[in-house]
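A.B. asks: Sequence and predicted model, in that order:
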Amino acid sequence: GRAVTADRGEAAVARARLVVDGIVGIGGKGGLRPDAARLAEAVARSGAAVVAVDLPSGVDADTGEVRGAALRADLTVTFGAYKPGLLVDPAREYAGVVRFVGIGIEPPPADAVLQALQHADVARLLPTPEAESDKYRRGVVGIAAGSARYPGAAVLAVSGALRGGAGAVRYVGPAGDAVLARYPETLVSDAGPAKAGRVQAWVTGPGAGDDAATVAEVLATDVPVLLDADGLRLADRDAVRGRGAPTLMTPHAGEAAALLGVRREEVEAARLAAVRELAARYRATVLLKGSTTLVAGPDGGPVRVNSTGTPWLATAGSGDVLSGLAGSLLASGLDPLDAGSVAAYLHGLAGRFAAQGAPTGAHDVAARIPEAWRNVRG
């Protein structure tokens, strides 16, 4: 009977050095059934190496969700196409190292639900100054960030912006002295965003504290706006939805949960659904930060999944650097989906270079962005 078969399977697994997982295919939903779950637990106890066929049994191939028990693979050999569940957490963590094997099936690009940029894709999108370019033709990014309590957020956002391709960085806010002390090339203005001067894109929110007025003033401009950190909490939601110019929102899972009115755990368990819902609800491009960084546009097209990064990027101020970098790319002319995707890619690569397997700080990540840029360009 079934119990005997499961018992025999557990006994065999206990003696195994290698387990090939082919219990459930891409149509499996809702985690493993009880007998299969017992086998998964036995595999985990055995310490055997696990090779999954196409994807680990128990994960959702289409969403990256894991509802119940699932196999944890050391290696997944997948066929035909990469499945979303191999690229998006939490399922990605179950897949181990992923290797693709072509079997003569090439799904039409129009059917893709995920896109993962590679070096060549990012290189094509990076802005390049021409012979007649000046700082204004290359774009000016405005940074409206920081507060008396959090001046460092402004400094870090500026550090990312200065390395993001725009010709100049204009800062408005209470942290001007701190910004100039670190980056004297910054154009610091005493006026508010509406009177600060020529700007092709704005970044607002990092370290803003309770300064809702500045966030509202930035949202009222007619240029692309990146909304991050405190700005996500302070922004009037109707003002975001009603903007005539593009908006790029960059929440982490906790901020995304607050915007959606759900628990953080729900966002982390269904990241793909969460980023799509945020983009649709706010009519904005959304970059959902985390172990898997996703970028979704408001039009319901394919979601971009970032393929670079390191867990060492989970450090204070890292997101401020990313915001400045993405804002600078916006100012240089990239659309929000490309600006967010390219920024995440470069930021993740810079994080790898800065960390080298050891703790790193946000300033170190910003300093390695030019190296990441050169690495992508080859």
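C.D. replies: Ah, there it is.

A.B. asks: CA atoms for contacts and neighbours, from now on please.
C.D. replies: Fine.

A.B. asks: Okay, strands next: where are they in this structure?
C.D. replies: 18-21, 49-53, 75-79, 97-101, 114-115, 140-144, 168-172, 187-189, 201-204, 225-227, 247-249, 285-288, 294-296, 303-305 (DSSP state E).

A.B. asks: could you redo those as CSV and give each row mean neighbour count and distance to Glu65?
C.D. replies: Formatted as CSV, the strands of the chain follow (neighbours: other CA atoms under 10 Å; distance: least, CA to CA, whole Å):
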stretch, mean neighbour count, distance to Glu65
strand 18-21, 17, 18
strand 49-53, 21, 17
strand 75-79, 20, 17
strand 97-101, 15, 17
strand 114-115, 20, 15
strand 140-144, 31, 36
strand 168-172, 26, 40
strand 187-189, 18, 45
strand 201-204, 32, 32
strand 225-227, 29, 27
strand 247-249, 29, 23
strand 285-288, 29, 16
strand 294-296, 30, 14
strand 303-305, 23, 15
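
A.B. asks: In addition, the following structure is provided for comparison:
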Amino acid sequence: MRTAYSVETVRNAETELMARLPEGALMQRAAAGLAAACADLLGRVYGARVVVLVGSGDNGGDALYAGARLARRGAGVSAVLLAPDRTHQGGLAAFTGAGGRVTDDPFEVLAVADLVLDGITGIGGKGGLRPDAVPVARAARGSDAVVVAVDLPSGVEADSGEVRGEALRADATVTFGTYKPGLLIDPAREYAGTVRLVGIGLEAHLPSVPDLEALQHADVARLLPEPAAESDKYRRGVVGVVAGSARYPGAAVLAVAGALRGGAGAVRYVGHAADAVIARFPETLVHAGPPAKAGRVQAWVVGPGLGDDEEAVRDVLASDVPVLVDADGLRLLDAAAVRDRDAPTLLTPHAGEAAALLGVPREEVESSRLASVRELAAHYGATALLKGSTTLVAGPDGSRTPVRVNPMGTPWLATAGSGDVLSGLAGSLLAAGLEPRDAGSVAAYLHGLAARHAVAEGAPITSYDVASALPSAWHDVTHT
């Protein structure tokens, strides 16, 4: 599992560690890892042309010390000092002592650079790049050089993943000690490129509960339900799906497709698309409704393609089992009814739906995804899964549990019906016994991985292709 910590937590850990080390040792560790990563990217260090963009503070120092190491290995290294009066003096002395040179013309050296080290701002940067740094950053990005960010791309915000101004997009980021939230969350994640984590001894000084975590194959495999020898379809869990309408029968078919491949033993369907569902999936148990009379289930999914059936949403929310609410169900949602439930609730909006639930513009949700998913969870007293290029899952208990971020998405998932498949899949995992945060994050992971498998067979893909690839994704996770 990958974990990320806030700026305050990282700085506290660094302070504790530095108190146990000789002066400057921590920066030297970071610089050594940074220089090694740059050498790997260059392939041949001797004769390479490297430009170091140096801001004030320790990130500039890390970049200068790394530049010094590359210069000693035969690279031609130039430094652009963007805050000359506040340049890290120890790093600058080491840099010039190793043969690095300070340039007065950044554009001349950037035009011929093989690699650019972005040490303009660090993890405490806010509000984008300063105006005087913007032309230099643009020249760096417009060159043919590989751009390597030091700890975090300059101009993005470490804690939130927001980009509130101009930022320098990197091809790779070398981060120290731990991931920062902005490296895992869009829009900032898009600026980071490939991220390499360099250990500097910080791990023992970080708290056990991170701010953010990203599941990997092994984590998902541990959470997936497995039938035992004594299992039958009812012991494995039954998920109820209330979806579809005369106008949108396909939403019901796709939600059931996801549910059938999510680990539960059976699917009960309630709605106006029974004929379409049975035609595609004859193993589905169908009922005319209402949901309360459809038979026992261990979890409900309500909302995909539902139209204006507010009574169905009320009926499901009145149940005593976990409920997933998506799509039209979110539009018909009563916040008080969700907060009053004894059983858990999982909400799965995309950015537009989240904006409507929070009463803010969509752009605000898209630019501050982490804050938005936390606010949704807190306001509704529910687990919130915010869909998007990076899907986030937050529990209702705030900072006591980390927000989960899904790293497996692909742009090909931006297709009609994709969210319906995800809803059915997550609901099935709920019925199989997973807690809402686990069900949502595991479903998002498998959903993204299935899309990647489907794309490998040939793109463009449809949502039904994603559902069909779920068994392959499940096998990939459990047999790696």
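C.D. replies: Good, I have the coordinates. No experiment lies behind these values; they were computed from the predicted model shown.

A.B. asks: what about the strands of the first structure, which gets the closest to Arg233 of the first structure?
C.D. replies: Of all the strands of the first structure, it is strand 225-227 that lies closest to Arg233 of the first structure, at 9.7 Å by CA to CA.

A.B. asks: what's the closest one in contact with?
C.D. replies: Outside strand 225-227 of the first structure, the residues that touch it by CA atoms under 8 Å, 6 or more residues apart in numbering are 201-205, 218-219, 245-250, 323, 326-327.

A.B. asks: now with 6 Å?
C.D. replies: Strand 225-227 of the first structure is contacted from outside by 201-205, 247-249, using CA atoms under 6 Å, 6 or more residues apart in numbering.

A.B. asks: Out of those, flag the one nearest to Gly25 of the first structure.
C.D. replies: Nearest to Gly25 of the first structure among the contacts of strand 225-227 of the first structure, with distances taken as CA to CA, is Met249, at 35.5 Å.

A.B. asks: can you tell me which residues contact that closest one?
C.D. replies: So Met249 of the first structure contacts 226-227, 286 (CA under 6 Å, 6+ apart).

A.B. asks: Now with 8 Å, please.
C.D. replies: 226-228, 232, 284-287.

A.B. asks: just the helices in the stretch 1-150 of the second structure please.
C.D. replies: 7-18, 25-42, 58-72, 89-97, 106-110, 134-142 (DSSP state H, counting those that start in this stretch).

A.B. asks: tally of neighbours for Gly359 of the second structure?
C.D. replies: 9 (other CA atoms under 10 Å).

A.B. asks: What distance do you get for the aligned partner of Val51 of the first structure in the second structure to Met27 of the second structure?
C.D. replies: With TM-score structural alignment as the criterion, Val51 of the first structure lines up with Val148 in the second structure. Applying CA to CA, to the nearest Å, the value for Val148 of the second structure to Met27 of the second structure is 17 Å.

A.B. asks: Neighbours of the residue mapped onto Asn375 of the first structure from the second structure, how many?
C.D. replies: Aligning on TM-score structural alignment places Asn375 of the first structure opposite Asp476 in the second structure. A total of 16 residues lie near Asp476 of the second structure under the criterion other CA under 10 Å.
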